[in-house]
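Undergrad: Following is a predicted model, sequence given first.
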Amino acid sequence: MRNVSGRHFPVVIIGGGQAGLAMSYQLKQREIDHIVLEKNSIAHSWKTQRWDAFCLVTPNWQCQLPGYAYPGSDPKGFMLRDDIVAYVESYAKQIGAPVREGVRVTRLAADPAGGYQLDSSDGEFTADSVVLAVSGYHIPNVPRISEKLSPAIVQVHSSAYRNPGQLPEGEVLVVGSGQSGCQIAEDLHLSGRKVHLAVGSAPRCPRVYRGRDAVEWLDDLGQYDLPVEQHSLKEKVRKNANHYLTGRDGGRDIDLRRFAAEGMRLYGRLHDVENGALKFADDLTTNLDNADRVYNGICKLIDDHIARNAIDAPKQTHYAPVWKPEAPVHTLDPTAAGITSIIWTTGFRSDWSWIDLPLFDGSGYPTHKRGVTTVDDVYVLGLPWLHTWGSGRFVGVGRDAGFVADAIEKRQAVRFNAATIAASEQVAKSA
């Protein structure tokens, strides 16, 4: 493979977040030369796409990037946004990751000379192998129905929300009840703002149950190590919303019913806007009941584990609703209701348009098995449920990176052996 003025590398990692850094660590352990190209800066999304009061929902002890376990003094606490940034930045320094910041890759394609060609804001690179460590959250997703709303209503995507003070006075509608939606709704609620919440189908999880954080119980049960192939939903689990709970103020449940009892207005899923009026589905009761069913299902899973292993743990009853919806609201005039701003916590869309390689399925998702794609020498890392529930988290990305690094090392050995045989044959012909 060619090497033009230091622009060729055995491995190029695209993305300098925790996945790309974990990949760099694993390659360094195997003495495989590589470079990490990061279009912004290390920990960029943690710095710029999280609100002021943001914190992890998983305990600090789960921050287990390879070669760099959580270094702080509060393993059962929950790191705040700036602490997370510091953790990732210090990891990059600790491992000496060869990161080039401010380099955006604009095209990845096969190189006619072999391997791959990468066009970037810093010119062209070539590589034998490429690791796509860019997550799947690329473009803020705001539904087109937002275009039907009055221009007087301020609209903000969750990635741009910082604190209640950035919004105009008045009531706030939060659309979406995944982790971000519920935590932002809580942030506004605790500040004294009047909040309306369009509730979707995301499940919820207990924070503490029978004397321990639920994450500790689930870790003991091997839930974070369960391969996608063994999950009841198989690959469909990759599209599931994460359970909502919070690490705020030491960690607690998020109970939307309790919020409603305290004055938060809950609705079903927002499905349309007609003549400026918000249209909600008649599924609020179903969505709340299903979230509670998952919550109590996790409690039952823990109960069974405790009984099966004769563990001494305090008794605790399962969750019982503290509030139930009355007549559903199907239509709401936001202006008449005093709503002056809307926060869209509706996730992100993937953008793989810059990759000119046949590695995607019909939905645009990279086809892979544990990060090894269907295109030779191209890998993905850091996606939710890449291999296990822990794959998209600090706790599991290092193991996935190790698997991919092993695959790269094997491919390098194959190329080396092929080159050796070819060179021997050439010598024999010349003799």
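TA: Cool, the structure landed. Residues are numbered from 1 along each chain as shown.
Undergrad: drop to CA atoms for contacts and neighbour counts, all remaining ones
TA: Fine.
Undergrad: and residue 84, what element?
TA: In the assignment (DSSP states H and E), residue 84 maps to helix 81-95.
Undergrad: So for whichever helix or strand comes after that helix, what gets flagged as buried?
TA: Next along the chain after helix 81-95, taking DSSP H and E as the criterion, comes strand 99-101. Neighbour-count burial for strand 99-101 flags 99, 100 (criterion: 16 or more other C-alpha atoms under 10 Å).
Undergrad: take the one below as the second:
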Amino acid sequence: MTRQKTVVDTLVVGGGQAGIAMSEHLTRHDISHLVLEKNRIAEAWRSGRWDSLVANGPAWHDRFPGLTFSGQAPGDFVPKDQIADYLQAYARKFKVPLRTGVEVKSVVRNTGRAGFTVKTSDGMIEALRIVAATGPFQVPVIPRIAPVHAELYQIHSAHYFNPQQLPEGAVLVVGAGSSGVQIADELQRAGKTVYLSVGPHDRPPRAYRNRDFCWWLGVLGLWDATTSEPGKEHVTIAVSGARGGHTVDFRVLAKQGVTLVGMTHAFEQGVVTFRPDLAENIRRGDENYLSLLDAADAFIARNGLDLPEESAAREFLPLPACVSAPLSSLNLAEAGVSSIIWATGYATDYSWLKVNAFDQQGRPLHQRGVSSEPGVYFLGLPWLSRRGSSFIWGVWHDAGHIADHIATQRRYSEFQP
């Protein structure tokens, strides 16, 4: 049995970190609202991540301002299920008006009257405003070059959970951002032969001179950067909180036994070819790493801080043979490769949001989350307002800006001369 039509000022679609943060700020403004989540709170943390995943930032940093992690030291990297528990606890603490198990089917603007009509799996909703808080990790993307080969076990990183789910044989991991690197490392430690396809990436130090890199990005003002560097729009970040947190080092992975290869180019008749860009990708990653060390050293000197020297941070292992003489191709059968894991990112899906708020490529048109369609807002996207926007604490600040905008618009609409 479906509900009768619900009427609210603001409908928030998505019950993850973005939707929960949005609700807190709307409550602060005393704005009537409802949060809809088609699954459970923070479902992606529970079922869309591998079993051993932990946060890539420490507990003191990757959280909302109003609640700390229970049972975790400030420097701990919180396991994924505890992050989901934390978001549930936050929703309870701030009494988020949440309906779970309700999917939004369509949102259309009303004709001749204000607001939107929302069709859901549990009835109709009338709302003056819509906040799309579904985040960036909606549709796992596997490139079109993926081979059509019945004997190959192929999954996206969103559907990888542990080494035991893979068949016997070697594994090709495509993508060397945080997910690809950590999965390749875990598989190699579990005894798998692993090939890791490495594209362009940033490679920050996990910590330097007794401070985590999250702290360094904060004091250097890099979290507040409003746009990514030209040419780096699709560059991934290789960072890990696994095993207590460590700096991702591709030389170390190679010494450990992972075979590094360049970007995956094509598959043809059981042979995968790689671009001749591995050494350049490693070099640029090192360059990014060293630039942060330089900036940190300059900050310490400029402010007279007493932080320990760390000269070893600038010492690299020799380039491994797989980088100096990289593979240009690999016969999958001869190499015993039975599995491919595509750590190749996600696309957004706003097909339910039938409004004029997108460009020709389907990307949201907005300014700090305030869309080109009056009354529609986006929240939780990377670089929504700055570099930190897709992090738990960053989405909280973006939600505050959107809630302030909604409150201002309400005051205009309620004004009586």
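TA: Cool, the structure landed. Just so you know, these numbers come straight off a predicted model, no measurement behind them.
Undergrad: All the strands of the stretch 151-300 of the first structure, residue numbers only.
TA: 154-157, 171-175, 195-198, 208-209, 212-213, 265-267, 270-274, 277-280 (DSSP state E, counting those that start in this stretch).
Undergrad: I'd like to know which elements the second one is packed against.
TA: If contacts are counted by 3 or more C-alpha pairs under 8 Å, 6 or more residues apart in numbering; DSSP states H and E, strand 171-175 of the first structure sits against helix 179-190, strand 195-198, strand 339-344.
Undergrad: post-alignment, that strand versus the second structure, mean distance?
TA: Compared with the second structure after fitting, strand 171-175 of the first structure deviates on average by 0.7 Å (mean C-alpha distance after the TM-score superposition for the first structure).
Undergrad: go on, stretch 289-299 of the first structure?
TA: Comparing stretch 289-299 of the first structure with its match in the second structure after superposition yields a mean distance of 0.8 Å (mean C-alpha distance after the TM-score superposition for the first structure).
Undergrad: For residue 302 of the first structure, which three-state class applies?
TA: Under the three-state scheme (DSSP: H, G, I helix; E, B strand; the rest coil), residue 302 of the first structure adopts helix.
Undergrad: That one matches what in the second structure?
TA: Correspondence of residue 302 of the first structure to the second structure, assessed by TM-score structural alignment: residue 296.
Undergrad: Would you quantify the distance from its match to residue 288 of the second structure?
TA: From residue 296 of the second structure over to residue 288 of the second structure the distance is 13 Å, taken as C-alpha to C-alpha, to the nearest Å.
Undergrad: For the alignment partner in the first structure of residue 245 of the second structure, grab the count of nearby residues.
TA: Per TM-score structural alignment, the equivalent position to residue 245 of the second structure in the first structure is residue 251. Residues lying near residue 251 of the first structure (other C-alpha atoms under 10 Å) number 20.
Undergrad: What of residue 405 of the second structure?
TA: Other residues close to residue 405 of the second structure by other C-alpha under 10 Å number 15.
Undergrad: repeat for residue 305 of the first structure
TA: 16.
Undergrad: And the helices in the stretch 101-250 of the second structure?
TA: Ranges of helices in the stretch 101-250 of the second structure, per DSSP state H, counting those that start in this stretch, are 178-189, 213-219, 250-256.
Undergrad: what's the answer for the stretch 301-431 of the first structure, then?
TA: With DSSP H, counting those that start in this stretch as the criterion, the stretch 301-431 of the first structure has helices at 397-430.
Undergrad: Quick check: residue 335 of the second structure touching residue 170?
TA: Yes: the criterion here is C-alpha atoms under 8 Å, and residue 335 of the second structure meets it with residue 170 at 7.3 Å.
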